[in-house]
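In: take this sequence and fold it.
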Amino acid sequence: MAAALETAAGALLTVFDAARERTISRLSGAQLRAVMVVERHDGINLRRLARLLDMLLSSASRLCDRLVAAGMLEREPGRSDRREISLHLTPEAERLLAELRADRRQRLAVILAGMTPEGRAALLAGIREFDEVARLRYAPEPPTAEAPAGAGAGPGDWAARAAGWPPGEPSMGRTA
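Out: So this is what the prediction gives:
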């Protein structure tokens, strides 16, 4: 069953990859993941971003430098500690993510239109159940001292811990 699912899911991943390649040609995969994490955790600090991306702090800092230079992220001094920065998306990054999602949805709609209504309903029910079970199995990390309560790993971050999926990539149950 797992092998059959892996094969079948390949088509979904191909659709997502094609949309990403067409829409986000200005960003690397790592940059896109960072932008998506900042979107989910607005105001995140660099240390937590590095942890969610499974990167060294210095690598995450360089990645953010490139995203700031590209006009995708803004840095803001921390409210309690001016040495700490918080990260926010720019309007350009928000437009880019909206374009990516619109392209994904359009590509999915074309494929879904070729399916029977029963097949579409079964697919959605199965993916929702899969997402629910995976969220329970790979529950978000508990908040740390640098992350306030309720700001643990976001929905979809379980996927990063399950089967080595890239951190920050959305789960199937999200609208990313």
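In: use CA for all of it now, contacts and neighbours both
Out: Fine.
In: so what's the residue count around Leu46?
Out: The number of residues packed near Leu46 is 20, by other Cα atoms under 10 Å.
In: distance of it from Gly78?
Out: To Gly78, Leu46 is 11 Å away according to Cα to Cα, to the nearest Å.
In: and for these two, which residues touch both?
Out: By the contact definition Cα atoms under 8 Å, 6 or more residues apart in numbering, Leu46 and Gly78 are jointly contacted by 84-86.
In: and these, which are buried?
Out: Neighbour counting with 16 or more other Cα atoms under 10 Å marks 85-86 as buried within those.
In: in terms of secondary structure, what does the helix or strand containing Arg120 contact?
Out: Assessed by DSSP states H and E, Arg120 sits inside helix 117-137. Secondary-structure packing of helix 117-137 (3 or more Cα pairs under 8 Å, 6 or more residues apart in numbering; DSSP states H and E): helix 158-161.
In: to compare against the first, here's another:
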Amino acid sequence: MLTNAQNLRSDAALASALRVSLARLTRRMRKQAAHHSLTPTQLATLVAVERHTAMTPGELAEHEKVQPPSMTRVIAKLEARGLLERKPHPTDRRQVTVSVTPQGAALLKEERLTKEAWLAQRLKDLTPEERATLRAAAPILEKLSTM
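Out: Alright, predicted model coming up:
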């Protein structure tokens, strides 16, 4: 019988193991979401707008890989909840930009704190060596996510 380390010697095996583990961890973290009843698409949209400060609806649709009419509906729902606001485009009067409201920023902060608290609790169950391995892997995982 092969050990886990032997099973992960090939890049394909490592890719498969990472895909499964990261997907499982992502699902578990989603379950820890703050109680705000946003859909994953709405939450991803809010995060994207926060990261980019202000975006046009078209830029946002392209960034999130959805059709513009779908993004328009998502923006309308977030705006109705007071989480996003539309403003005139600074250089093109035909367009608007969307930005996160203080209420939207507070919701995202609560979301992050809730998930980080859950994850911090899980980390306490690991050995110091396992936590050190994760500390070393974190920048590598970040690099993978931006390639």
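In: how about the shared contacts of Leu46 and Gly78 of structure 1 in CSV, adding distance to Ala159 of structure 1?
Out: Shown next, in CSV, are the shared contacts of Leu46 and Gly78 of structure 1 (distance: Cα to Cα, whole Å):
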residue, distance to Ala159 of structure 1
Glu84, 28
Ile85, 27
Ser86, 25
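In: nearest to Leu5 of structure 1 among the shared contacts of Leu46 and Gly78 of structure 1?
Out: Ser86 (39.2 Å; Cα to Cα).
In: ok, and the closest non-adjacent residue to the counterpart of that closest one in structure 2?
Out: In structure 2, Ser86 of structure 1 lines up with Thr97, judged by TM-score structural alignment. Nearest residue to Thr97 of structure 2, sequence neighbours excluded (Cα to Cα, 6 or more residues apart in numbering): Thr56, at 4.3 Å.
In: I'd guessed that neighbour sits against Arg94; true?
Out: No: at 10.8 Å, Thr56 of structure 2 does not count as touching Arg94 under the criterion of Cα atoms under 8 Å.
In: between those two, which is the more surrounded one?
Out: Legend: neighbour count by other Cα under 10 Å for Thr56 of structure 2 and Arg94, higher for Thr56 (18 against 7).
In: and that one, what's its match in structure 1?
Out: In structure 1, Thr56 of structure 2 lands on Asn45 (TM-score structural alignment).
In: contacts only, for its match.
Out: Contacts of Asn45 of structure 1 (Cα under 8 Å, 6+ apart): 84-87.
In: hang on, the earlier thing: dump the residue contacts of the match of Ser86 of structure 1.
Out: Thr97 of structure 2 neighbours (Cα under 8 Å, 6+ apart): 54-57, 86-89.
In: what about structure 1, which of these hold up?
Out: Among the contacts of Thr97 of structure 2, the ones still in contact in structure 1 (both residues aligned by TM-score structural alignment, their matches' Cα atoms under 8 Å) are 54-57, 86-89.
In: if we can go back for a sec, how big's the offset between whichever strand or helix holds the match of Ser86 of structure 1 and structure 1?
Out: Counting by DSSP H and E, the element that carries Thr97 of structure 2 is strand 96-100. Superposing on structure 1 and averaging over aligned pairs (mean Cα distance after the TM-score superposition for structure 1), strand 96-100 of structure 2 comes out at 0.7 Å.
In: check which element follows that strand along the chain.
Out: Next along the chain from strand 96-100 of structure 2, counting by DSSP H and E, comes helix 102-123.
In: identify the residues contacting that following helix?
Out: When contacts are defined by Cα under 8 Å, 6+ apart, helix 102-123 of structure 2 is touched by residues 29-30, 32-34, 36, 46-47, 50, 82-84, 131.
In: make a ChimeraX selection of the buried ones in these.
Out: This is the ChimeraX syntax for the buried subset of the contacts of helix 102-123 of structure 2, where burial follows 16+ other Cα under 10 Å:
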select :32,33,34,46,47,50,83,84
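In: just list the residues touching whichever residue in structure 2 pairs up with Ala2 of structure 1, thanks.
Out: Aligned against structure 2 by TM-score structural alignment, Ala2 of structure 1 finds its counterpart in Ala15. Counting by Cα under 8 Å, 6+ apart, Ala15 of structure 2 makes contact with nothing.
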